[in-house]
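Undergrad: Show me the folded form of this:
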Amino acid sequence: MSLLDSITGPRDLRTLSRRQLEDLADEIRSFLITKVSRTGGHLGPNLGVVELTLAIHKVFDSPNDPVVFDTGHQSYVHKMLTGRLEGFDRLRQRGGLSGYPEPAESEHDWVSNSHASTALSWAEGLAKGYALRGEKRTVVAVVGDGALTGGMAWEALNSIADHPELRLVVVVNDNGRSYTPTVGGLANHLAGLRTDHRYEKTLSLIKRTVQRLPLIGRPVYDLMHGFKTGVKDVLAPQSMFSDLGIKYTGPIDGHDIAVLTNHLSQARQFGGPVIVHCVTRKGRGFQAAEENEEDRFHAIGKINEFTGEPLTASVQATWTDAFAEAMVQLGQRRPDVVAITAAMLYPVGLGRFAAAFPDRIYDVGIAEQHAIVSAAGLARAGLHPVVALYATFLNRAFDQVLLDASLHRTGITITLDRAGVTGTDGASHNGMWDMSLLGLVPGLQLAAPRDQTRLVEALDRAVDVDDAVTVIRYSKERLPDEIPAVAHVGDGAARVDVLRRAEGARVLVVGYGQFVGMAIGVADRLADQGVAAAVVDPLWALPVSPDLVRMAAGYDLVVTLEDNLVEGGVGQKLRARLAEADASARVLTFGVPQQFLTHGSRDEVLEEVGLTAARVAMEVLGTILAQPSAGAVTEPASPRTS
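TA: Sure thing, here's the model as predicted:
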């Protein structure tokens, strides 16, 4: 029986020797590489926190002492040590383990929201609650992968410093990276602490010299804490944390279990807020990561566990690839175009733009709010910024879009990658809120392209708008084949592309973005049942095109499909505009229900909520049969076999 198999909970670690813990660390790394290579997931971050997580669970008493992770994707080892070893065969799959902490899985998980820079606020609230209740429980916040570049983390630190009675340990997992090397003043400061060897060398020399003194060596050394602090202030300044009034220890080797255990034990005994600064290496123990760029293995699909090569070749470009190419071409034509990313240069497709135009790219760290307002400033200075984010992260910057960028009529463009249902990363990463939220913003224009041609067209138009916020949203899925229009109604932002005509049709299917393909599938299935339906795509979904309203008013039944919430979505907005126009057309809106969706593949999630061409067509047919006037029904065609 391996050591790993003998661990049923954190308490099992307390009987292990240092050598056994080191052997267990090796077993954990081998397990992670094997399992995550087969399922996909966040491999690099978790390989970097093996010893750190072992030390945390050896010193603290989880779940009595809550451990909160930020960001949550570095919690795989924590899951392994808290009784979930068997679940890794279905990591991030339907019915399997979440890729993030999940309270529904275990009492050891406290927070399921996997957005960065929130753990310190959670931890401060928990610690204050326990203090008020008179409970001597210590709260641990593990902060890493760039989470300290987020402004919310510093709001929390400011508050923590005001409560010296809190039993709170902040473990900074400093690997110098988020998805890519962490940027900004804070990152530079931590890098200085990491790389200034004068402090550790000097302290080591003092320790060796003093401890050689006969009889009194060790006691004298233990009494030298004040001198040690002075050395640290000179050789590796700690002013950033000491000025806040928070006890600081480090930087320490985040892969040395004995050192980690010692520092964490002292931090726990201190009885007040303590920052423990640990230096780790992302991807540690995986040869493919160590010999190449470790960020390549931050998040992976299925790979060869020995070489790190993908098991399935990418034969079709993604929306991100298309955006990356379009941005380089745009940058060549437009010297006023600049780009902004929030610590996700490569995931959002700005790596090529950065390589081509290094003076026109700004990585602001995990700070979406700042990204939007900084973009507004750039626009006021005469440039046109393109802010590339994941759709789910725009939620954090809604106020800035509304009251900074839009209120001031600044010409900025926001591109939203991973829009709609993303699936495997779970509830917090689905980009299903943006159209409902952005529909509240006066003057904002939003495009949902259906293919690469329309993406390029939307981007070209967006950067020409200098007095309004423009947004372009697209999926993380593979690019679909081009879907040509057979006709156009209107032009500019109001243009509606006609994709399918149908003689005598009384049903109009309106598809938005990634769901345009589904809209065509719905029309095909209706045709099989003798119901003629036309299909259109309003490339610019917001504001609702007057031409679309006039067109839709001529049909008995209008069906809308969007990869976004139904509530407040563009379908409901079209229904409202039709009502204002006194149109008699009935509108059926299909989109994501107002609920948090459990992780699984995108297709599994869509099937569960009824968003498939077959299910939508069935509901439309039910409506037509209940109200025959809603659509003409003729003799059904032969069933399709494909």
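Undergrad: all contacts plus neighbour counts: C-alpha atoms, from now on.
TA: OK.
Undergrad: show me the contacts for residue 385.
TA: 337-340, 375, 378-379, 411-413 (CA atoms under 8 Å, 6 or more residues apart in numbering).
Undergrad: What of residue 87?
TA: Contacts of residue 87 (CA under 8 Å, 6+ apart): 96-97.
Undergrad: Show me the helices in the stretch 201-350 of the chain, by range?
TA: Counting by DSSP state H, counting those that start in this stretch, the stretch 201-350 of the chain has helices at residues 217-222, 225-235, 239-242, 257-270, 287-291, 319-333.
Undergrad: list the buried ones in the fifth one?
TA: Neighbour-count burial for helix 287-291 flags 288-289 (criterion: 16 or more other CA atoms under 10 Å).
Undergrad: I'd like the structure of this one too, to check against the first:
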Amino acid sequence: MIGQAKPLLDRVTIPADLRALPETDLKQLADELRQEMIEAVSVTGGHLGSGLGVVELTVALHYVFNTPDDRLIWDVGHQAYPHKILTGRRDQIRTLRQGGGLSGFTKRTESAYDPFGAAHSSTSISAGLGMAVASELTGKKNTVVAVIGDGSMSAGMAYEAMNNAGAREKTKLIVILNDNDMSIAPPVGALSAYLSRLLSSKSFVSLRHGAIDLAKKSLPRTLKDAALRAEEYARGLVTGGTLFEELGFYYVGPIDGHNLDHLLPVLKNVRDAEDIGPVLIHVVTKKGHGYAPAEAAGDKYHGVSKFDVVTGAQSKPKSNAPSYQNVFGESLIKEARKDDKIVAITAAMPSGTGVNLFAKVFPERTFDVGIAEQHAVTFAAGLATEGMKPFCAIYSTFLQRGYDQVVHDVAIQKLPVRFALDRAGLVGADGATHAGSFDLAYLGCLPDFVIMAAADEAELVHMVATQVAYNEAPSALRYPRGDGVGVEMPEVGVPLPIGKGRILREGTTVAILSLGTRLAEAMKAANELQAFGLSTTVADARFAKPLDVELINRLAREHEVLITVEEGSIGGFGSHVVHHLAAAGLLDNGLKIRPMVLPDRFIDHDAPAKQYDAAGLNARHITATALAALGRTDAVLTVSA
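TA: Take a look at the predicted model:
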């Protein structure tokens, strides 16, 4: 159907238009919606497989529920591309993840049909319960539906929310478990579909409530409890939902998430049921469904670059440099061959962190704990207590979810857990939700933490070796998303002296002290400043903590201007440098110190180079900062232009 007309989809601008269609048209509409999504993502790249798997479910939900008055929450938001097409954003769908275009996730400021922003997983049930309780308190009659993937259900937060929701017997919250990977229930088929319709029907729900009320009123306590247990377990044995029933949810399923004849009656039954309390509908889908190249791929085309619609072949740009994540994985492999105490931990991001490479060589020393960052951190802490050398590879933005564990379970006990923080700094198309903006600030305040930032892929190799060798306290190594800069790679990593930076270029007037991969921009700025007659020193701090105070003192004493540059928020490396200089009295001699950090705002998705330009952290901004500090306003205008 690729490239064919979409007559039904052309009639649907918002879900109200969808609800005006007869049910007999919905299968064709779903086919057209899948076609539109494939064509759009082939142009923009993005998350494909998960969205393909929920096309029929998306159509059914917007058909049955009165969105946006009824709240529909997608967890995680990358499965919401079909939802965006049906909710007034079809004309923008080919701007997905592009600068100024649609977000790749749900976003409250983007549409009234996105009641909750979801780019990190496992938040939907908590948010949905909050919305449902708010509806109760304000007297609204709307329904709240949370769609959560089976991967997201691996996080403890989902069960915390279910435990809370299950205790509220009268609060109607509909949770749809989109099971597209793991087998947690019997196979889907005609009998299962029949049972699901029966269990969700008004007559069965009414009969069940009547029986429960009768048991509560007329039976002795022991018999009453036995009767209620028998009813729950009998249903659980047939449907596989005992776990969710124990958490207080009325379980329905499993049902075929690609069969509208199965989905629609169950959703209608649950929508119309009164006093049913929290409900979990177990829907089984397949990632990549309906697009042969995605169905055949091992990752079901979870995340893709631009691709040919007919063949599915992706047009990934070639690079002359390895990706940072692969450099990390390969470096860890080399170190692990020499040290059998090294283990790798990831929280459902093996390929995104390079841990997948490690797992191929050392499967028994690799642990993917699922979307459970809190557990990952404390699990690593437990390993460290027994003399192992755990490398906990987690995106900077996701480690925020395990911060209490970093403080309480690792830092206070001074355990040598090694954190590898992928996606440090700005990350491009994923935008603000995935940017590693805050780790320098939230880790830098913790006593005894060693924090490194790689300026290039060669430095990353040495810093992995440094973490292996350092066994006195926790350490963190941050590096960005994407490819390196193409420097010559060392054969083996050599441990660096803790807390020592390096000077790459000597000058006399301006000193640029860079932390991380802005070093290349700092070198460009030095060349630009040379053209203005300003001799410039460029240094790579390497360590955000402990500071190289000897290097900082020298730069402060021997230069008129000291500029710190980092890919992080205020409160990070530059703040520590200024604090040290103030305490040492080195700000009293007229030194002009200028910390350059990410601005105090969230930066939307765009190409990384454009993001850093918007953040004011490219070479021209460094040059302009130095010129302004020296009062060269005329030159500043020249650079800015």
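Undergrad: a markdown table for the helices of the stretch 201-350 of the first structure, including distance to residue 42 of the first structure?
TA: Formatted as a markdown table, the helices of the stretch 201-350 of the first structure follow (distance: least, CA to CA, whole Å):
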| stretch | distance to residue 42 of the first structure |
| --- | --- |
| helix 217-222 | 41 |
| helix 225-235 | 35 |
| helix 239-242 | 30 |
| helix 257-270 | 23 |
| helix 287-291 | 13 |
| helix 319-333 | 19 |
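Undergrad: which one of those lies closest to residue 448 of the first structure?
TA: Residue 448 of the first structure sits nearest to helix 319-333 of all the helices of the stretch 201-350 of the first structure, at 11.7 Å, using CA to CA.
Undergrad: Tell me which helix or strand the residue mapped onto residue 31 of the second structure from the first structure sits in.
TA: Residue 31 of the second structure maps onto residue 26 of the first structure when the alignment is built from TM-score structural alignment. Element membership for residue 26 of the first structure (DSSP states H and E) is helix 18-39.
Undergrad: and that helix, how far from the second structure on average?
TA: Average distance, helix 18-39 of the first structure versus aligned residues of the second structure after superposition (mean CA distance after the TM-score superposition for the first structure): 1.3 Å.
Undergrad: Spatially, which residue comes closest to the counterpart of residue 369 of the second structure in the first structure, not counting chain neighbours?
TA: Using TM-score structural alignment, the equivalent of residue 369 of the second structure in the first structure is residue 364. The shortest distance from residue 364 of the first structure to any non-neighbouring residue, by CA to CA, 6 or more residues apart in numbering, is to residue 342 (5.3 Å).
Undergrad: mind listing what the one you found touches?
TA: With CA under 8 Å, 6+ apart, residue 342 of the first structure has these contacts: 363-368, 371, 388-389.
Undergrad: Apply 7 Å and report the result again.
TA: The contact partners of residue 342 of the first structure, taken as CA atoms under 7 Å, 6 or more residues apart in numbering, are 363-368, 371, 389.
Undergrad: overlap between those residues and the second structure?
TA: Checked against the second structure using both residues aligned by TM-score structural alignment, their matches' CA atoms under 7 Å, the contacts of residue 342 of the first structure keep these contacts: 363-368, 371, 389.
Undergrad: related to what we said a few turns ago, give the equivalent position in the second structure for the residue nearest to residue 364 of the first structure.
TA: So, by TM-score structural alignment, residue 342 of the first structure is matched to residue 347.
Undergrad: when you check the kept ones among the contacts of residue 342 of the first structure against the strands, which ones overlap?
TA: Using DSSP state E, the subset of these located in strands is 363, 389.
Undergrad: From the kept ones among the contacts of residue 342 of the first structure, pick the one nearest residue 100 of the first structure.
TA: Using CA to CA, those come closest to residue 100 of the first structure at residue 366, 18.0 Å.
Undergrad: what's the spacing between that closest one and residue 47 of the first structure?
TA: From residue 366 of the first structure over to residue 47 of the first structure the distance is 22 Å, taken as CA to CA, to the nearest Å.
Undergrad: repeat for residue 269 of the first structure
TA: 28 Å.
Undergrad: try residue 79 of the first structure
TA: For residue 79 of the first structure, the distance to residue 47 of the first structure - CA to CA - is 13 Å.
Undergrad: ok, now residue 375 of the first structure?
TA: 36 Å.
Undergrad: so residue 173 of the first structure is in which element?
TA: Applying DSSP H and E, one finds residue 173 of the first structure within strand 168-174.
Undergrad: residue range for that strand in the second structure?
TA: Strand 168-174 of the first structure covers residues 173-179 of the second structure once aligned (TM-score structural alignment).
Undergrad: List of residues touching that stretch?
TA: 129, 132, 144-150, 277-285.
Undergrad: what about the helix or strand just after the helix holding residue 26 of the first structure, how far off from the second structure?
TA: Going down the chain from helix 18-39 of the first structure, the next helix or strand is helix 43-47, by DSSP H and E. In the superposition against the second structure, helix 43-47 of the first structure averages 0.5 Å from its aligned positions (mean CA distance after the TM-score superposition for the first structure).
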